[in-house]
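Novice: My questions concern the predicted model and sequence given below.
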Amino acid sequence: MSDNDRLAQLSRAGVSIWLDDLSRERLTSGNLAELIRDKHVVGVTTNPTIFAAALSNGEAYDEQVRELAARGADVNAAVRELTTTDVRNAADVFRDVYTATGGVDGRVSIEVDPGLARDTGKTVAEAADLWKTVDRPNIFVKIPATEQGLPAITKTLAQGISVNVTLIFSVERYRAVIDAFFAGLEQARENGHDLSGIQSVASFFVSRVDSEVDKRLEAIGTGEAMALRGEAAIANARLAYAAYEELFGTQRWKDLAEAGAAPQRPLWASTGVKNPDYSDTRYVDELVVSGTVNTMPEKTLDAAADHAEFKGDRVSGSGAEAQRVFDKLSAAGIDVADVFRTLEDEGVEKFDKSWAELLDTVTGQLDKAKG
């Protein structure tokens, strides 16, 4: 099977292939357009880590940095302009995909400042500002699914802004995210917005769950525990999909759908495999189900194109089997609730650290440009 055949097969199965990366170089070199044409990529996600890496490498941003320095822009304004420029230009590259899919795909995500993850009001304000600044209909504003982020998701959707909910680890929190989504659409309808123009995805993180649970299983060290390594992440994603099927089958959702709303699609994030003992395409192969998104680092995208082994839908109807995995994890001594608290805290902390690195990098570039 050729590269295109594998990714075409995934696309035909109803999985939207998104790239988990963006840089000025990808845009100016034509690489992003090539991935759309040759690798069936129909969207892009970004985060502070991605932007920190992009801005610290190469000279692609030098000209804009010099312009910003000449205008006397401070570091926060410079970061905002550099990142929103990339997202705006990427959205333009994806405009044909956006049109062809009726607004479902062709999306580019940009995240609110992670330092605001625990502040509802400031998150809502920044989301609205990012939406206005980028000024493209085919973007998502990313809001983390912290407890404080949940009402921010509702309030942002209520303004007619499309949202990518990020950093979801537990099924319990995912259920709360869906509730926040429903409430946001209900308020948007009351506010007079056309629900058909509002899109959302819920980014459910995958590989980090295996990394954290496997570490704890190895610390326990029993045969029962060791046999469960590598089982948690896919089971967790399957439980999330079972929750999706349940809640999007309710009358509450049917009422919104009748008003023109599109469902909030599950998005499998963190699909790059971190344990070399596992297949590098396992979080693609095992999570094929129609109506979902899989956002991949380029390394994972290339691996999937080269040797993925799709076995059809292995997600629908798998909730009971997935629950048995978690029952075994609990019996083996894994505190599942603590796993998810740890992952959320680490996720916010990592993005906050990357944001600080981004600010430091741009500060250095501005100082250099000023001479």
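Specialist: Cool, the structure landed.
Novice: Going by C-alpha atoms from here, please, whenever you check contacts or count neighbours.
Specialist: Will do.
Novice: What count of nearby residues applies to residue 313?
Specialist: As a burial measure, residue 313 scores 15 neighbours (other C-alpha atoms under 10 Å).
Novice: ok, structure two:
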Amino acid sequence: MSTPTENLAQAGVSIWLDDLSRTRISSGNLAQLIDSRNVVGVTTNPTIFATALMDKNDTSYDEQTRELAAAGASAEEAIFAATTQDVADALDVFRPVWEATNHVDGRVSIEVSPDLAHDTEGTVASAKELWQKIDRPNLLVKIPATKAGLPAITEAIATGISVNVTLIFSLERYEEVIDAYLTGLERAHSADFDLSSIHSVASFFVSRVDTETDKRLEEIGTEEALALKSKAGLANARLAYELFEKKFAEKRAQDLIALGANLQRPLWASTGVKDPNLPDTLYVTQLVAPGVVNTMPEKTLEATFDHGEVTGDTITSTYAESHEVMANLKAVGVDFDDVTRVLEEEGVAKFIDSWHGLLESVAGVLDAAR
């Protein structure tokens, strides 16, 4: 009997864990998840690192914190040192996966400073610093899909950096992300980079779309509106996959693929269910298609392993239905463009708040150590 996570992998979904800590690496838990849960990658963000670094029961950072404090490191320098070490160590754990999957998986993502979300030059500089410091070929540097992030994505790709584009909510922005990736590849080719060494994923957020849309549907309150609850997140993600298929079948992308370039894979993020009335594996089992990544919180990963029902591709036969959902949302009065605008602004703000909270907490820890 194969497990649900094995079935998911066989259906073409790469399972990534949306969590990382030094203890998870040193205890062998990360390696165990690779072996027992078919995990082939990890994503991180400031909130995840804040949770790990501030865990009072976790002493794995104490020695490094004392050394950094004694050296007079700032909070930002300390976070950079701790997080880059964790990511480098995780990348080493995933190195055999990276080799076994022909360099497709075995990936770990680390994000540029959230304060740089609207600063193109700062984002590029941060991406280059992370890439050089960590110095692992299976690294992905996370860059947000803000307007300022788009040219930074192109520049990073053009200089051979593999990128996880994060915080994508709308199809319009996703199309711009694909264009930024392809432009970067064209520039990389002109600069004689090996295109096969450059990888990218485009992270489409799912559950947050339902949270914001459902709130508006409840405010509208009609029978037609309420019937659309919990449908926008899946429809939006499925239409992103339709756009992925369309854009990478076009001549521009195919010419680059012929030169050795890789597809920029869609990644489903924010896949933990927020509404307790929904199945806890909804954003996993209903977003299955070849060549996608699903990055899951551990709770969602364990739920999937325990009782996820994987029935094969649950995306490509749903395009007409998904377009209908979006048309019906508009018909009942939901401005979906505004939904995605609000979500992007909130997403950036949440990461900035988390980052500043982390800076403040680490500053306190360093002061105490001194």
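Specialist: Thanks, I have it. This is a predicted model, so every value here is computed, not measured.
Novice: what's the TM between chain one and chain two?
Specialist: Laid over one another, the chains give 0.98 as their TM-score (TM-score structural alignment, normalised by the length of the second structure), with 368 aligned residues with a C-alpha RMSD of 0.8 Å.
Novice: How about the contacts made by residue 332 of the second structure?
Specialist: Contact analysis of residue 332 of the second structure by C-alpha atoms under 8 Å, 6 or more residues apart in numbering lists 220, 224-225.
Novice: What's the separation between it and residue 226 of the second structure?
Specialist: Applying C-alpha to C-alpha, to the nearest Å, the value for residue 332 of the second structure to residue 226 of the second structure is 10 Å.
Novice: now residue 25 of the second structure
Specialist: Residue 25 of the second structure sits 44 Å away from residue 226 of the second structure, going by C-alpha to C-alpha.
Novice: do the same with residue 211 of the second structure
Specialist: 13 Å.
Novice: What of residue 72 of the second structure?
Specialist: From residue 72 of the second structure to residue 226 of the second structure the distance is 56 Å (C-alpha to C-alpha).
Novice: again with residue 322 of the second structure
Specialist: 17 Å.
Novice: So for the two, which residue has more residues nearby?
Specialist: residue 322 (21 against 16).
Novice: Quickly find the element holding the more buried one.
Specialist: Assigned by DSSP states H and E, residue 322 of the second structure falls within helix 319-332.
Novice: mean shift of that helix relative to the first structure?
Specialist: Average distance, helix 319-332 of the second structure versus aligned residues of the first structure after superposition (mean C-alpha distance after the TM-score superposition for the first structure): 0.8 Å.
Novice: Please, where are all the helices along the stretch 201-350 of the first structure?
Specialist: All helices of the stretch 201-350 of the first structure, identified by DSSP state H, counting those that start in this stretch, fall at 207-220, 223-226, 232-247, 251-258, 282-285, 298-307, 319-331, 336-370.
Novice: buried ones in the fourth one?
Specialist: It refers to helix 251-258 of the first structure. 253, 256 (16 or more other C-alpha atoms under 10 Å).
Novice: quick one: contacts for the residue mapped onto residue 51 of the first structure from the second structure?
Specialist: The equivalent of residue 51 of the first structure in the second structure is residue 49 (alignment by TM-score structural alignment). Residue 49 of the second structure makes contact with 20-21, 83 under the criterion C-alpha under 8 Å, 6+ apart.
Novice: out of those residues, which are buried?
Specialist: Among the contacts of residue 49 of the second structure, the ones that count as buried (16+ other C-alpha under 10 Å) are 20-21, 83.
Novice: Export those to JSON lines and append columns for distance to residue 164 of the second structure and secondary structure.
Specialist: As requested, these are exported to JSON lines (distance: C-alpha to C-alpha, whole Å; DSSP: H, G, I helix; E, B strand; the rest coil):
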{"residue": "20", "distance to residue 164 of the second structure": "16", "secondary structure": "coil"}
{"residue": "21", "distance to residue 164 of the second structure": "19", "secondary structure": "coil"}
{"residue": "83", "distance to residue 164 of the second structure": "17", "secondary structure": "helix"}
